[in-house]
Structure formats: structure tokens, C-alpha cells
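Trainee: Pasted the sequence and its predicted model underneath.
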Amino acid sequence: MPFETDQFDTVVSTLATCTFPDPAQALKEMQRVCKPGGSILLFEHGKSRWPVLGKLQDKRAKKNAEIVGCYGNRLPLQLVQDSGMHIQSARSSYGDFLVEIVGQPGNE
């Protein structure tokens, strides 16, 4: 992102990790531009833990991405954890299909 490091008090992203070509890099960039102690607010959708829906999401992921640019079977909470972001809270609904995450930049 073309912003200085530690630029923003709050970074917000909604329904976007499914569209990033490199979600790990995008999450690291969110942390880079967020001030220490700032908040990163994410509202995402991802692969459901409900077997029927999860299997459908896996089956349709590539075609869905070709049509609308969205990989609906990604695991947003896992992506955030892997990015090194400090998770203050996370809440999921609809079998993990929707996930709300409040985080802070990690210490990388």
C-alpha cells in the first residue's frame, strides 16, 4: 500500500481476504500501516465448518474466483493468525462462514 508505516489508528477491511492475490502479504501490509496499539478490524467470509457447505465452497472455489474474483473457501482466521497479527477478539457465525476479527499489529 502506498502509505507510510504506522500511518493509521484503525485499518478496516470487509469481505476482502477472499479477493487478495496474496492474503498473507495484504494482512502484513495492514499491520505495517497501522500504528502500534492501533486496531485492525476485519469482517470476512470463508470456508464453513458445516460439511455440506464447506465441500460446496471447495468445489466452486476456482470457478467462483474466475467469475467474481472471490475464493470463498479461504480460512480468514487462520490467515490472520499466520500473518503474526495479535488477535484481540474473534467471533464467527453460520458455521464459521462469517468471521469478525479485531486485531493489532504484531511485533514482526
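Mentor: It's in. Numbers count the residues shown, from 1 in each chain.
Trainee: When you work out contacts or count neighbours from here on, use the C-alpha atoms and nothing else.
Mentor: Noted.
Trainee: which non-adjacent residue is nearest Asn64?
Mentor: Cys70 (6.1 Å; C-alpha to C-alpha, 6 or more residues apart in numbering).
Trainee: and the gap between the one you found and Met1?
Mentor: 20 Å (C-alpha to C-alpha, to the nearest Å).
Trainee: More neighbours: these two, which one.
Mentor: Cys70 (21 against 9; other C-alpha atoms under 10 Å).
Trainee: Give me the nearest residue to Leu79, chain neighbours excluded.
Mentor: Ala24 (6.4 Å).
Trainee: got the residue ranges for the helices in this protein?
Mentor: 23-33, 51-68, 76-82 (DSSP state H).
Trainee: okay, those helices, which one's buried deepest?
Mentor: helix 23-33 (a mean of 20; mean count of other C-alpha atoms under 10 Å).
Trainee: who's in contact with that helix?
Mentor: Contact partners of helix 23-33, identified using C-alpha atoms under 8 Å, 6 or more residues apart in numbering, comprise 1, 3-8, 11, 17, 20, 40, 79-80, 82-85, 104-106.
Trainee: Second structure follows, compare the two:
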Amino acid sequence: MKLDSAQIQQRYDRLAPYFDCLEAMMEGLFFKSWRTKLWESVEGQHILEVGVGTGKNFDYYPAGARITAIDFSPKMLEQARNKKNRKHSNVDLELMDVQSLHYASNSFDTVVGSFVFCSVPSPMKGLKELHRVCKPGGRVLLLEHVISSRPVLAGIMNLLNPLVVSLAGANINRNTVKNVQACGFRKVRVDERSSDIIKLIEAVK
């Protein structure tokens, strides 16, 4: 099953008020430590976060950096704005689709995304946009869940994927590492701390 941007947006709009609660256990057990690893690698003064969601990365933002964050779901962005006000986070929030970024080429020192490209209808289009807006020599840092390299588990993920997409709009069987490698970056590296299905990817323009 393949959904378009409007259909996926509707699913995230519907889930937005409950999203943090739904992921609370996974966030505490796994995702927080991965977010720390992701953001400790961020460099530069002008940072773009794509797929900001409810603002789960606000606590990890580097001090002193100019940060812009986008999401294509108005309701998720509403949650992020509420969290920004509570935490007094220094970030500019924009409603925007990663597949069509309204920024000039070569604008950002680092582009960051966490668990985003499972939900992008045309991931290659979105990844090429990240390449475009990243400065030469800059980096795109992605934390993504991907299809397992183990045949049995990969088969289960492929079997379950239509159900997950229909409920949440997220694909659990994407091969994001290969997609990044095909988008013109000078160098792509997968952090050695990555697991079988969670990958920390660094791409240098």
C-alpha cells in the first residue's frame, strides 16, 4: 500500500494529540539514547531539522545554533509549538513538506532527521531535497528504522507493512541507507553503533 502526502498527513494529524503517549515506552527504553547519539554529531551554526513532529528533539538542540524545524502535519506542528513555549526552545517552526523545501540551495550547515523517511511517500525526492539545501562540505544526519538484514525478520516486516502503513502512515520496510547512497552525496557512513533495524546515517555533501 502506498499513500500520498495528504493521506499520510491526515494520519499524523489524527495521532498528534496522543503521539507522545503512544511512543512513551519506546522513547524511554530506546529512542532517547539514539537521539543523544544523533545530536552529539551536529555541527555548524545553521541547522535544519526535518520532520520535527511533536518536538521530541528539542532537549538535544545544541546551544547557540540557529535552528529551523519543519513538519508537514499541522497538528503535529501545533504540538511542537506548545512544547516550544513550555520549554522556551530556540527554534523557528515551519509547515513544510520535506519533498519540496522552500529554502535556497546550500543553506544549512547540517540537516537532521529522526525517524522521518519511513513516512515520506517519495523518499528519494525528499533525500535529494536534503542534499540540495545542505551546504557543500556539510552533513545530513539521519536516524532511521529500516528493514532487517535477517531474512526471516525482513519477511515478517514486509508482511506487516501494509497494516502499519494503513494505521500510521509509516513504512517499516524501507532501505534508507541505499536510498541515501543513491542521492549524490560525496560520502555516506553508517555509525558502527547502529543496530540491525535502527541506523544512524551520516552523509557528506
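Mentor: Here it is on my side, so go on. This one's a predicted model, so the numbers in the text were calculated from it and none came from an experiment.
Trainee: What's the TM-score once they're superposed?
Mentor: With the length set by TM-score structural alignment, normalised by the length of the first structure, the two chains reach a TM-score of 0.88; 104 aligned residues with a C-alpha RMSD of 1.4 Å.
Trainee: could the helices of the first structure be laid out in JSON lines, adding distance to Ser93 of the first structure?
Mentor: Shown next, in JSON lines, are the helices of the first structure (distance: least, C-alpha to C-alpha, whole Å):
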{"stretch": "helix 23-33", "distance to Ser93 of the first structure": "21"}
{"stretch": "helix 51-68", "distance to Ser93 of the first structure": "13"}
{"stretch": "helix 76-82", "distance to Ser93 of the first structure": "12"}
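Trainee: Tell me which of those approaches Phe97 of the first structure most closely.
Mentor: Closest approach to Phe97 of the first structure among the helices of the first structure (C-alpha to C-alpha): helix 51-68, 8.8 Å.
Trainee: which bit of the second structure covers the closest one?
Mentor: Aligning helix 51-68 of the first structure against the second structure (TM-score structural alignment) gives residues 151-168.
Trainee: chain center to stretch 87-94 of the first structure: distance?
Mentor: Offset of stretch 87-94 of the first structure from its chain centre (C-alpha atoms, centre = their mean, to the nearest Å): 11 Å.
Trainee: Now, of the contacts of helix 23-33 of the first structure, which are buried?
Mentor: Neighbour-count burial within the contacts of helix 23-33 of the first structure applies to 6, 8, 11, 17, 40, 80, 83-85, 104-106; the criterion is 16 or more other C-alpha atoms under 10 Å.
Trainee: need the contact list for the residue of the second structure most remote from its centre.
Mentor: Computed with C-alpha atoms, centre = their mean, the residue of the second structure farthest from its C-alpha average is Val152, at 26.4 Å. Residues in contact with Val152 of the second structure (C-alpha under 8 Å, 6+ apart): none are found.
Trainee: Can you report how many residues lie near the nearest residue to Ile8 of the second structure once chain neighbours are set aside?
Mentor: Using C-alpha to C-alpha, 6+ apart and skipping the chain neighbours, the partner closest in space to Ile8 of the second structure is Gly169 (5.0 Å). The number of residues packed around Gly169 of the second structure, counting by other C-alpha under 10 Å, is 26.
Trainee: Would you agree Gly169 of the second structure is in contact with Ala6?
Mentor: No. Using C-alpha atoms under 8 Å, Gly169 of the second structure is not in contact with Ala6, being 10.4 Å away.
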